[in-house]
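**Student:** I need the structure of the sequence given here:
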Amino acid sequence: MSPAHRHGPRGVDLSREEAWVLHAAVLDHAERTVAAGRDPAQAVAVLDRIEAGERLDETARTVAQDALETYLESAPERDRALADEIRAALGAQASSSQ
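**Tutor:** Sure, this is the predicted structure:
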């Protein structure tokens, strides 16, 4: 029997589609950071954690939630409900880790 596949960071139950939206939002955040002449290291670190399936600490969750909020301003319609669901899942992870 093969192990169950998990999508996105550990501790957040995301569908494959939600994981892609989270990835797209954080990548967009990193690109906007570069375009603004700022260092994208924090956003890139969050992106690396998402891709590796690692748990997001409080700072990383905040970066991801901020990225999702900004992404919602220009996200394709198909991604908007998913982005809201991801923000709720990240908020629930924060509540359960406190």
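**Student:** can we go C-alpha only for contacts and neighbour counts from here?
**Tutor:** OK.
**Student:** can you tell me which residue is nearest the centre of this structure?
**Tutor:** By CA atoms, centre = their mean, the mean C-alpha position of the chain lies nearest to Leu22, the distance being 3.7 Å.
**Student:** Let's see this one next, to set against the first:
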Amino acid sequence: MSPSTCHGPDGVDLSREEAWVLHAAVLDHVERTVEAGRSPDRGVAILKRIEACEPLDPADRAIVRDALATYLPDAPERDRASARAILAALDGQASSSQ
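**Tutor:** Below is the predicted model of the structure:
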């Protein structure tokens, strides 16, 4: 049996490219948090969950949405469609769980 491939957090179906964009957006969030003099612990924990293919709780998803929304305007052109797709996937996940 071949190992399953993980592209981002459990419950959010992402392509490899989208997973990289998600990682970049959350890493950018962590860097901005540090620059603001705040603890990056929550963002780092979210990055670890994303990398380990673990699910994100509602608070994690809110932080990820904020990170993507902040990343999107200044993101490289190649990342923008993926960032929008991830936001749509997260919004769809939130809608289906209500």
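**Student:** Now the TM-score, please.
**Tutor:** Once superposed, chain against chain, the TM-score is 0.94 (TM-score structural alignment, normalised by the length of structure 1); 98 aligned residues with a CA RMSD of 1.0 Å.
**Student:** if we can go back for a sec, I'd assumed Ile86 was in contact with the residue nearest to the centre of structure 1.
**Tutor:** Yes: under the criterion of CA atoms under 8 Å, Leu22 of structure 1 makes contact with Ile86 at 7.2 Å.
**Student:** give the contact list for the residue nearest to the centre of structure 1.
**Tutor:** The neighbourhood of Leu22 of structure 1, defined by CA atoms under 8 Å, 6 or more residues apart in numbering, consists of Gly8, Ala64, Leu68, Ala83, Ile86.
**Student:** Skipping adjacent residues, who's closest to the second one in space?
**Tutor:** In this case it means Ala64 of structure 1. Distance criterion CA to CA, 6 or more residues apart in numbering; nearest residue to Ala64 of structure 1, sequence neighbours excluded, is Val26 at 6.1 Å.
**Student:** Surely the one you found is in a strand?
**Tutor:** No: note on Val26 of structure 1: no strand contains this position according to DSSP: H, G, I helix; E, B strand; the rest coil, which reports helix.
**Student:** That one pairs with which position in structure 2?
**Tutor:** For Val26 of structure 1, the equivalent position in structure 2 is taken to be Val26, counting by TM-score structural alignment.
**Student:** ok, that match touching Leu68?
**Tutor:** Yes: in this structure, Val26 of structure 2 sits in contact with Leu68. The criterion is CA under 8 Å, and the distance is 7.3 Å.
**Student:** Make sure Gly11 of structure 1 is indeed in a helix.
**Tutor:** No: according to three-state DSSP, the state of Gly11 of structure 1 is coil, so it is not within a helix.
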